[in-house]
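1. The following block contains a protein sequence and its predicted model.
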Amino acid sequence: PKGWIAANFGDRAGLECFEADGSDLPAAYATAVSAAEWVRRNRKPAFLHLRTVRLMGHAGSDVEAAYRTSAEIAADFDRDPVLCTAKLLIERGHLSPADILDRYENKRAEVLELAEQVGELPQLDSPAAVMKPLTDCAEQAAAAAPERVDSDRRAQFVGSPLPEEEGPLTTALAINRALLDVLARYPESLVFGEDVARKGGVYGVTRGLMKKAGSARVFDTLLDEQAILGLALGAGVSGLLPIPEIQYLAYLHNAADQIRGEGATLQFFSDRQYRNPMVVRVAGYGYQKGFGGHFHNDNAVAALRDIPGIVVASPARPDDAAAMMHTCAAAARSAGSLCVYLEPIALYHTRDLYEDGDEQWLAPYPDPTTLAGNHVPIGSARTYGDGTDLTIVTFGNGVRMSLRVARRLERANIAARVVDMRWLAPLPVSDILREANATGRVLVVDETRKSGGVSEGVVAALIDDGFTGPLARVTSDDSFIPLGDAALEVLLSEETIEAAAVKLVSR
């Protein structure tokens, strides 16, 4: 509506507004310069409003005369910025009318010639040709490995003791130390999000990072997921390495289009001339005890898995969490990848695996000085055990549950191996298929929902690649996750996994 922009943004607190007539080139330029200088001087955002016109219809099928009067259309042509600039040049004595017309016609001829040349170029005539930006990025990302960092500079930045000297760590501490190493390795990296700086995150995962790296590189944002990912898009395309945090998986959907419609498409439509690298940290999944309902316990990842070209990491164990953060940062930096790094909240501070006090979920930090051996490439799975009766394929919280179930199965003389996929996009299909063929039976353990969950893709991949053995899956229900103990009624349980495993082996 007329006047809506000025009314909504002209006097908004915290947002300086600059306004000019977009048809007046000198005024538009001067106002834009003033806005940029104000932003740089005050380090605050500005709103630049240039009033202009839309000439002709929105598309070829849009006939303006059907809904606008001829007088309205003619008035807009009088405000054509090109025509107004031509008049200005003539009035100021810079060019004559003949000069203007010559320039206009010369430019028209140039554009038509270029259009003719482009029209004769080879067309995209195969799936491979269309998808080349995606496949090239994926290949480069798969080959990405963290760069070595000068040990003295790292020690000075990280401090003492170094992470690898601390002994076994929780998943939360491993992520924290990996982020600190990334900040030390890549000076252009930034960590930001809701409460990540002064508070150190809701779960303490980013605690101490601001003190080590400074408030210019680790900082708090507004509680606005669109603003967080929008900032990451701008930082990435400007040559920085943003590591934004979305505080809960359910809130990622508030800003999913920043990933789907912007970040993931930029390389594709620009043939990789422009890139939006980032590592989006997301605290998610279910099984969090005594805290929140659907918005703090959410297991919906389908909106991510169908976006072409993005990397979706899902670490469970502390050592994998650290190594995979290094891999994602390297892939973002070298290939321009947009990586989503899903962190299982329920495993952040878990210490024990089988029995209280056994501390078998803890793991030492992968020493960066021997990083080649600790590297976790994108699309590679991790296998626990060498059982020959059953292969359990899982990820996230399912890894801990499946390992516990595998021990109980062993007591029943069922030897199972557990495969942690670690990567949800791209799926580690070759590793899954190898481990599936090793036993001839596969149970997919999926903590996400039955419809639109991860297991659908795993089962389909196995069938597509020729696996013919007994195959089953167990998942959480198609439900939102309620408060308290009621959540356990719809989330996947160890009992369900065990029953399905026994049934599958008995076929």
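-> That came through, no problem.
2. From here on, just use CA atoms for contacts and neighbour counts.
-> Fine.
3. Contact partners for the residue nearest to the spatial centre of the chain?
-> Residue closest to the average C-alpha location in the chain (Cα atoms, centre = their mean): Val340, at 3.5 Å. Residues near Val340 by Cα atoms under 8 Å, 6 or more residues apart in numbering: 279-282, 310-313.
4. Pick the one among these closest to Pro482.
-> Of all the contacts of Val340, Val282 has the smallest distance to Pro482: 20.0 Å, by Cα to Cα.
5. Now for that closest one, how many residues are close by?
-> As a burial measure, Val282 scores 22 neighbours (other Cα atoms under 10 Å).
6. what do you get for Val429?
-> Residues near Val429, counting by other Cα under 10 Å: 17.
7. Any figure for the gap between it and Val205?
-> To Val205, Val429 is 31 Å away according to Cα to Cα, to the nearest Å.
8. now Met131: how far from Phe268?
-> 8 Å.
9. Presented hereafter is structure B, for comparison with structure A:
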Amino acid sequence: MAQMNMIQALNSALDVMLGNDPNVLIFGEDVGYFGGVFRVTDGLQKKHGLTRCFDAPISEGGIIATAIGMGAYGLRPVPEIQFADYILPAYDQLVSEAARLRYRSGGEFSAPITVRSPYGGGIFGGQTHSQSPEAVFAHITGLKTVIPSNPHDAKGLLIASIECDDPVIFLEPKRLYNGPFDGRHDRQLRTWAGHAAGEVPEGHYTVPLGKAATVREGKDVTVIAYGTMVHVALGAIEESGIDAELIDLRSIVPLDIDAITASVERTGRCVIVHEASRFGGFGGELSALVQERCFYRLKSPIERVAGWDTPYPHAFEWDYFVGPARIAAALDRAMEA
């Protein structure tokens, strides 16, 4: 075991896979010599060479199209899109080519690509550097969408994604890159801790895609979250004094609906939390699934806590973020109904 923050854990996963599988390669904007804008690929080009980790032109569509061709040829590329906000020029490639290649070719070809991208807020990047577009990927049959919440899971999920024979969108919460934070207070949420976040195995291991984790057991209400919101929700639960069970989805496609259903059937209440805007967000799908499967066990309406349905503000992103107070209010409403 080694102490790592999420950046170090992701770097370790990429290092392990580059060493273990000659078909794995990494490319994207500034990922080579510079080591990535968030330093996730730092040192990998020097260690593994220019043909295994290299820079690409500023062309998101070209990056993903090239990765799809590499995957069909038998490689396992790990392209990086510098910010998730920039991925839309490549959306057609992901939807029309990567997601459908196996079916369209009758299983003759596949697209075993893992598209890494920082996502969410935390750097005052506003509408061009801080969006949370996970719902637009979850809607596409044939794509997997993975969102880790801690270094241990980040490394294991990334290795599992690279080894997967289907295309994976791997979204990395920027607020969790540099270390843990205390989710109970907005003041502490503003601080990026530079210390390690936990113990992470140094070698090869995987965390299975589609398997949720129970972060906290409880009997009164089920809270469903992923990514950064796992920590914010945990802080809200601890402050509220409510005996809530917290489920970290880890991947939204595939979705561990069995874990969600089992928890809500026990508690009879459900609060769903995500950073993206509420309207059309993945929380709506989660709410529908819970209602369909647990309707006769529900003791109160399902609550959703999400980002505002407004353009993402630069200067006021901490007012836009879902904070502990808003989650605690949803918990209170669920308990009082």
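-> Sure, I can see it. Not measured: the values here are computed from a predicted model.
10. Fetch the TM-score of the aligned pair.
-> Superposed pair, TM-score by TM-score structural alignment, normalised by the length of structure 2: 0.92. Supporting alignment: 328 aligned residues with a Cα RMSD of 1.9 Å.
11. sorry, back to before: please identify the helix or strand for the equivalent of the residue nearest to the centre of structure 1 over in structure 2.
-> Using TM-score structural alignment, the partner of Val340 of structure 1 in structure 2 is Ile169. Assigned by DSSP states H and E, Ile169 of structure 2 falls within strand 168-173.
12. and what of Asp165 of structure 2?
-> Under the assignment here (DSSP H and E), Asp165 of structure 2 is part of no helix and no strand.
13. Same check on Arg116 of structure 2?
-> Using DSSP H and E, Arg116 of structure 2 falls within strand 114-119.
14. Which stretches in the stretch 51-200 of structure 2 count as helices?
-> Taking DSSP state H, counting those that start in this stretch as the test, the helices found in the stretch 51-200 of structure 2 are 60-73, 91-92, 101-104, 126-129, 134-138, 151-163, 186-189.
15. Give the aligned range of the second one in structure 1.
-> Going back to what we said before, that points to helix 91-92 of structure 2. Aligned by TM-score structural alignment, helix 91-92 of structure 2 falls on residues 256-257 of structure 1.
16. from the chain's centre, how far out does the matching stretch sit?
-> 10 Å (Cα atoms, centre = their mean, to the nearest Å).
17. State the distance from Thr391 of structure 1 to Arg434 of structure 1.
-> Using Cα to Cα, Thr391 of structure 1 is found at 10 Å from Arg434 of structure 1.
18. what about the two, which has more around it?
-> The neighbour count for Thr391 of structure 1 versus Arg434, taken as other Cα under 10 Å, is higher for Thr391 (30 against 12).
19. Just to confirm, what residue in structure 2 is aligned with that one?
-> Here Thr391 of structure 1 is matched to Thr222 in structure 2, going by TM-score structural alignment.
20. cool, and Val205 of structure 1?
-> Using TM-score structural alignment, Val205 of structure 1 pairs with Val40 in structure 2.
21. Using the three-state scheme, assign that match.
-> Under DSSP: H, G, I helix; E, B strand; the rest coil, the three-state class of Val40 of structure 2 is coil.
22. Please name the residues that touch it.
-> Applying Cα under 8 Å, 6+ apart, we find Val40 of structure 2 in contact with 7-8, 10-11.
23. circling back: how close does the match of Val340 of structure 1 get to Asp21 of structure 2?
-> To Asp21 of structure 2, Ile169 of structure 2 is 20 Å away according to Cα to Cα.
24. Equivalent analysis for Thr228 of structure 2, please.
-> In this view, Thr228 of structure 2 and Asp21 of structure 2 are 31 Å apart by Cα to Cα.
25. same question, Ala213 of structure 2
-> Separation of Ala213 of structure 2 from Asp21 of structure 2 (Cα to Cα): 28 Å.
26. Pick out whichever of the two has more residues nearby.
-> Comparing Ala213 of structure 2 with Asp21 by other Cα under 10 Å, the one with more neighbours is Ala213, at 15 against 12.
27. okay, now the aligned residue in structure 1 for Asn178 of structure 2: neighbour count?
-> Under the alignment by TM-score structural alignment, Asn178 of structure 2 pairs with His349 in structure 1. Neighbour count of His349 of structure 1, defined by other Cα under 10 Å: 18.
28. List the residues that contact the residue nearest to His349 of structure 1 when sequence neighbours are not counted.
-> Leaving out its chain neighbours, the residue that sits closest to His349 of structure 1 by Cα to Cα, 6 or more residues apart in numbering is Thr170, at 5.6 Å. By Cα under 8 Å, 6+ apart, the residues touching Thr170 of structure 1 are 318, 348-351, 361-363.
29. how close does the counterpart of Thr170 of structure 1 in structure 2 sit to Asp248 of structure 2?
-> In structure 2, Thr170 of structure 1 lines up with Asn5, judged by TM-score structural alignment. Using Cα to Cα, we find Asn5 of structure 2 at a distance of 18 Å from Asp248 of structure 2.
30. Also Gly28 of structure 2?
-> 29 Å.
31. cool, and Glu134 of structure 2?
-> Counting by Cα to Cα - Glu134 of structure 2 and Asp248 of structure 2 are separated by 15 Å.
32. the more surrounded of those two?
-> More crowded of Glu134 of structure 2 and Asp248, by other Cα under 10 Å: Asp248, with 25 against 22.
33. Pull the contacting residues for the more buried one.
-> 149, 212-215, 224-227, 230.
34. again, 6 Å this time
-> Asp248 of structure 2 sits next to 212-213, 225-226 when contact means Cα atoms under 6 Å, 6 or more residues apart in numbering.
35. can you count the residues close to Leu114 of structure 1?
-> Counted with other Cα under 10 Å, the neighbours of Leu114 of structure 1 add up to 11.
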